[in-house]
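Peer 1: Following is a predicted model, sequence given first.
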Amino acid sequence: MKIRETGTRQQHNLRRARIGCVILKKNVTFTMGIRFSRWLVGCGVAIAFGVLSPSVTWANPQLNALLEQGNEQLTNRNFAQAVQHYRQALTLEANNARIHGALGYALSQLGNYSEAVTAYRRATELEDDNAEFFNALGFNLAQSGDNRSAINAYQRATQLQPNNLAYSLGLATVQFRAGDYDQALVAYRKVLAKDSNNTMALQNSLTSLLQLGRNQEAAVLFPDLLRQRPNDAELRIKAAVTWFGLNDRDQAIAFLEEARRLSTRDSAMQIRVGKIYETQNLLPQAIAAYEQASFVDPQSREAFALYGSAAMKTEDYINAIIAYRALTELSPTDPAAFYNFAVALQGRRRSREALEALEMARDLYQQRGDRRGVNITESLMAAIEEG
């Protein structure tokens, strides 16, 4: 009777774990770090509970006890204790794939990916038709930084279960991380064929296409992504780069301005947009973005330096003076800031102020032992005095 009660309880837990696994597969989320531990938790518990059959107990009472204790610790997320129990169990039953799989799962949850790889690799040797094990092996290999081996493991998982969305997504994401953009696209398209609104598949397909210079194909993916992420400034920047590649400057500018609007209080984002404008020789737009960046973060040396530089390129000396004056206040020991400030002042024929700034620049160059800087500064001073 006791065995039957234990089996019934484990059967309930196993059913619950498997249900959780299915649910988590649908909601799997990835970042560039391939975070799919939420999915792994659900499936790992199912594997771990499968160590001890719901209806059959092992002949060895000591093994039964160790596995029950390991499963209980796993359920309670006491992974270090679970590892101890499973390792002891393996001394009694060394060739059981399920015990190796449970050990691998517990090790993975502790962040010990290299040892988890060893456990899952042994599990796959003992059960070479178990897609769950190959999937878990792929995850831990990827977390260990061995993307090539991870790809092989995921490919085996997808061969065993070609219709499993999570496995295809895992394969695609590791291929993407490894820079295999062509192969990642193939895998992501399989995901999108089953789940056309999968945001991660859409985003990484998009990035893969952009990396491959296939802008026309990338453009097709944007409508769905833009609709799904109406407040994503980063996505608008990618869209802008795509449309610049398609020589549609007006649409690209519209995307960049939308990105700016979505991040008006983000100095770093304003700088990014400004740099894109500058590479496209759209200097008035770049100046506006850099000016906004300096307004949001008045301590940003980078923002003021870029602001001043872009203004000088268009001979917008008033904005250049504003930018470089602020930069000299933020960097009072930077001779280049004073030199550029002087050039901007001279652009407005403010010679006396320009000479004062150049004297400061020369002194700072001398303090640094920068003879070339001193010579350039003195040459400009002489030209102003002669003119």
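Peer 2: Structure's in. What do you need? Numbers count the residues shown, from 1 in each chain.

Peer 1: make it CA atoms for all contacts and neighbour counts henceforth
Peer 2: Fine.

Peer 1: tell me the contacts of Leu169?
Peer 2: The neighbourhood of Leu169, defined by CA atoms under 8 Å, 6 or more residues apart in numbering, consists of Ala187, Tyr188, Val191, Ala201.

Peer 1: Please identify the helix or strand for the third one.
Peer 2: In this structure, Val191 sits in helix 181-194 according to DSSP states H and E.

Peer 1: roughly how far is that helix from the heart of the chain?
Peer 2: 19 Å (CA atoms, centre = their mean, to the nearest Å).

Peer 1: Comparison target, given below:
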Amino acid sequence: MTVDPASVFAAAVQAGDWAAADRALDALLYTDPDNPVLHYNRGLVCRRMGRLAEAVAAHDAVLARAPDHANAAFERASCLLDLGRLEDAAAGFGDYLKQVPEDPDARLNRARIALRLGRPDDALRDLNGLDDSGPAIRLARAESLRDLRRLDEAETLLAPSPGDDPGFRAAALKLRTQGPAGRLRLDEET
């Protein structure tokens, strides 16, 4: 009886057995080496296994075969970010955002990269129009404003509200006490 690699792959993914999923993808790619979906799945599996450079290569293979594959562009940029290749990751998220311009995750990721690269203007541009009700966007916007020395605006975003969790308050405290361009008040009563 012949074992179907596609079934093995599906079962391995379901079980979280990434090594078995990788082996099944080897068999599938052997018979269909130009299939962008298989290369995309290879990228996802490699990332799960911590093989980030291989994941980037797999997503490059997808984009060589299907240049408009938005998910591959996002995943490639995410892997580059995890590898610490900030400029490449920012460019990758930029490529993705040309296809999906309103994706809040990609815009937030690119804004965080801009902050790490000391470009708060770029970060704020990416955050414009995003809903501040989420703590990650609120903190990134406050950090951008802090680094632009727009301290009163940053303070407003960091002021506690009833729905804030302890994690947000700890991150807000850290943001108040660190940064290259000014310190914010430590009292949370603004």
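Peer 2: In hand now; what should we look at? Keep in mind the model is a prediction, meaning the values are calculated, not measured.

Peer 1: Send over the TM-score of the superposed chains.
Peer 2: Once superposed, chain against chain, the TM-score is 0.78 (TM-score structural alignment, normalised by the length of the second structure); 183 aligned residues with a CA RMSD of 3.2 Å.

Peer 1: can you give me the helices for the stretch 1-150 of the first structure?
Peer 2: For the stretch 1-150 of the first structure, the helices defined by DSSP state H, counting those that start in this stretch cover 2-26, 37-49, 61-75, 79-92, 97-109, 113-126, 131-143, 147-160.

Peer 1: Asp88 of the second structure and Cys79 touch, don't they?
Peer 2: No. Checked against CA atoms under 8 Å, the pair Asp88 of the second structure and Cys79 is beyond contact range at 10.1 Å.

Peer 1: Onto which residues of the second structure does stretch 101-112 of the first structure map?
Peer 2: Aligning stretch 101-112 of the first structure against the second structure (TM-score structural alignment) gives no matching residues.

Peer 1: Same check on stretch 337-348 of the first structure?
Peer 2: Counting by TM-score structural alignment, stretch 337-348 of the first structure corresponds to no residue in the second structure.

Peer 1: just how off-centre is that stretch within its chain?
Peer 2: Distance, centroid of stretch 337-348 of the first structure to centroid of chain: 41 Å (CA atoms, centre = their mean).

Peer 1: Straight-line length of stretch 173-191 of the first structure, end to end?
Peer 2: 11 Å (CA to CA, to the nearest Å).

Peer 1: In the second structure, what range does that stretch match?
Peer 2: The aligned range for stretch 173-191 of the first structure is 44-62, by TM-score structural alignment.

Peer 1: how about the matching stretch: buried residues?
Peer 2: The neighbour-count check on stretch 44-62 of the second structure (16 or more other CA atoms under 10 Å) flags 44-47, 52-62 as buried.

Peer 1: residues in contact with it?
Peer 2: Against stretch 44-62 of the second structure from outside (CA under 8 Å, 6+ apart): 18-19, 21-22, 35-37, 39-40, 42-43, 69, 72-73, 75-76, 79-80, 82-83.

Peer 1: Just want to know which of Asp88 and Cys79 of the second structure has more residues nearby.
Peer 2: Per other CA atoms under 10 Å, whichever of Asp88 of the second structure and Cys79 has more neighbours is Cys79, with 24 against 15.

Peer 1: sec struct for that one, please.
Peer 2: Following DSSP: H, G, I helix; E, B strand; the rest coil, Cys79 of the second structure is assigned to helix.

Peer 1: What's it aligned with over in the first structure?
Peer 2: Match for Cys79 of the second structure (TM-score structural alignment): Ser208.

Peer 1: dump the residue contacts of that match.
Peer 2: Ser208 of the first structure is in contact with Phe176, Tyr181, Asp182, Ala184, Leu185, counting by CA under 8 Å, 6+ apart.
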